[in-house]
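Q: coordinates only, sequence not included:
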């Protein structure tokens, strides 16, 4: 006969404890922690490269990748403190890994911590890293159907970024349908359209980041 197993504790309970620790630390330090989630090629690293030099805030970055330190090397060029996490095949970051990486982050001297998660729209949305909120990043070349195909991320995200809007004239993409689906899933999400290489939309995002930081600090 099949054996019935009663699960009395979440299999992710240990990692949830790490997430709770990180969240408490960020709140105590007054640090805005943004978990950036998007597909490979959605433009997460390029966004950080262009955004960090323009932000008049003290920032640090944790880079998550299956392998290589290439993204961290790109961020280091901006002069921003950065730590690379390689998951060795894992499809997402976990709070225990982020907590270890924080040992090399000057947490007392920053305002914003960006965590660039492993390129994936599924697994990273299911794991709490102790972040202030998740940011969903989707690019025009990926197609306009991503919100409804990957609803968990778009439902949870505080902010949704549509990147690479400069290629709209060359790709079949229903912008209205994309945002309509975001509205269905998450009517309260902040929305941004960016053409990062050209700098389009960066000022709006910078203003939002400044406001989010004020919100968590209560000023």
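A: Happy to help now that I have it. Everything numeric in this text was worked out from a predicted model, so none of it was measured.

Q: going forward, measure contacts between C-alpha atoms and count neighbours the same way
A: Noted.

Q: so what's the residue most central in space within the chain up against?
A: By Cα atoms, centre = their mean, the chain has its centre lying nearest to residue 36, at 0.9 Å. Neighbouring residues of residue 36 by Cα atoms under 8 Å, 6 or more residues apart in numbering: 44, 114, 115, 116, 117, 134, 135, 136, 137.

Q: Please spell out the PyMOL selection for the buried subset of those residues.
A: The PyMOL selection below is limited to those of these classed as buried (16 or more other Cα atoms under 10 Å):
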select buried, resi 44+114+115+116+117+134+135+136+137
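
Q: I'd like to know which of the contacts of residue 36 are part of strands.
A: Counting by DSSP state E, the contacts of residue 36 place 114, 115, 116, 134, 135, 136, 137 in strands.

Q: Run through the helices of the protein in chain order.
A: Here the chain has its helices, by DSSP state H, at 13-29, 44-51, 70-76, 95-101, 146-149, 151-156, 175-185, 202-217.

Q: Please identify the deepest-packed of the ones you listed.
A: helix 151-156 (a mean of 22; mean count of other Cα atoms under 10 Å).

Q: Let me know which of the helices of the chain is the nearest to residue 168.
A: When these are compared by Cα to Cα, helix 175-185 sits nearest residue 168, at 8.8 Å.

Q: which outside residues touch that closest one?
A: Taking Cα under 8 Å, 6+ apart as the rule, helix 175-185 contacts 144, 145, 146, 147, 148, 151, 154, 155, 189.

Q: With distance to residue 170 as extra columns, can I get the contacts of residue 36 in TSV?
A: Formatted as TSV, these follow (distance: Cα to Cα, whole Å):
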residue	distance to residue 170
44	21
114	31
115	31
116	28
117	29
134	30
135	26
136	23
137	20
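
Q: okay, pairing it with this:
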């Protein structure tokens, strides 16, 4: 008997799950952020700074993605918002099906904003839509200004880019002008925020932008 090969188009399957997730969140008027970036870029610390500001006006839930441990989820839980941990063990990105499963742990009728902290990587998370409204890339100056052209997909797909740890810029050879030139070349529509969590710089501007985006989606549902 000859071998029968069966192939499944995983991209189509992922797109279907993305649409299902998006429809679910849209029905509830929930704004969803897919937060991506390298390990150590400061994703969790940014969330620790943002959440206290945002939760004054919004009901927030967080989905934490990591290979192992619940350390980041514990840090987010300490901010007083509901959080669900997804451990992937080997996979370097969050799957849409896992995001949907995690989201059902929340009372979606009471949620305005879901922030998904994806697995630390500049590659895989950008390849897969998981039901989000926007992708946000957090990028540290310590990573070097050459990375956007080396890992273009992350920056091409991001609605906003957070240039983080700008307080360290004098200790690096990071060239800000070249960074902005490369970002404009890849994605001239993206919005760039400069932040420093140690100095609380840029956090207010970022939180105001997220609040505006979330409120706009909520208003669309009401209308």
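A: Nice, thanks for sending it over. Nothing here was measured: the structure is a model prediction, and the numbers come from that model.

Q: What is the resulting TM-score of the chain superposition?
A: Comparison of the two superposed chains (TM-score structural alignment, normalised by the length of the first structure) gives a TM-score of 0.93, and 215 aligned residues with a Cα RMSD of 1.6 Å.

Q: ok, back up a step: which of the contacts of residue 36 of the first structure lies closest to residue 26 of the first structure?
A: residue 114 (12.2 Å).

Q: Now do the contacts for the closest one.
A: 33, 34, 35, 36, 59, 60, 61, 62.

Q: Buried subset of these, written for PyMOL?
A: A single PyMOL command is used to select the members of the contacts of residue 114 of the first structure judged buried by 16+ other Cα under 10 Å:
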select buried, resi 33+34+35+36+59+60+61+62
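
Q: Save the contacts of residue 114 of the first structure as a markdown table, and put in distance to residue 169 of the first structure too.
A: Output for the contacts of residue 114 of the first structure, formatted as a markdown table (distance: Cα to Cα, whole Å):
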| residue | distance to residue 169 of the first structure |
| --- | --- |
| 33 | 34 |
| 34 | 31 |
| 35 | 30 |
| 36 | 27 |
| 59 | 34 |
| 60 | 35 |
| 61 | 33 |
| 62 | 34 |
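
Q: Which of the contacts of residue 114 of the first structure are still contacts in the second structure?
A: Shared with the second structure under both residues aligned by TM-score structural alignment, their matches' Cα atoms under 8 Å, the contacts from the contacts of residue 114 of the first structure are 33, 34, 35, 36, 59, 60, 61, 62.

Q: I'd say the last one and residue 112 touch.
A: What that stands for is residue 62 of the first structure. No: contact criterion Cα atoms under 8 Å: residue 62 of the first structure and residue 112 do not qualify, at 11.2 Å.

Q: how close does residue 101 of the second structure sit to residue 17 of the second structure?
A: Between residue 101 of the second structure and residue 17 of the second structure the computed distance is 11 Å (Cα to Cα, to the nearest Å).

Q: Then residue 105 of the second structure?
A: Distance from residue 105 of the second structure to residue 17 of the second structure, by Cα to Cα: 18 Å.

Q: repeat for residue 152 of the second structure
A: 25 Å.

Q: Contact partners for the closest residue to residue 142 of the first structure other than its chain neighbours?
A: Distances taken as Cα to Cα, 6 or more residues apart in numbering put residue 42 closest to residue 142 of the first structure, at 7.8 Å, once the chain neighbours are dropped. When contacts are counted by Cα under 8 Å, 6+ apart, residue 42 of the first structure is found next to 137, 138, 139, 142, 163.

Q: Next: residue 58 of the second structure.
A: Counting by Cα under 8 Å, 6+ apart, the residues that residue 58 of the second structure touches are 111, 112, 113, 211.

Q: rerun at 10 Å
A: 51, 110, 111, 112, 113, 211, 214, 215 (Cα atoms under 10 Å, 6 or more residues apart in numbering).

Q: so how many other residues sit close to the fourth one?
A: Put plainly, it is residue 112 of the second structure. 23 (other Cα atoms under 10 Å).
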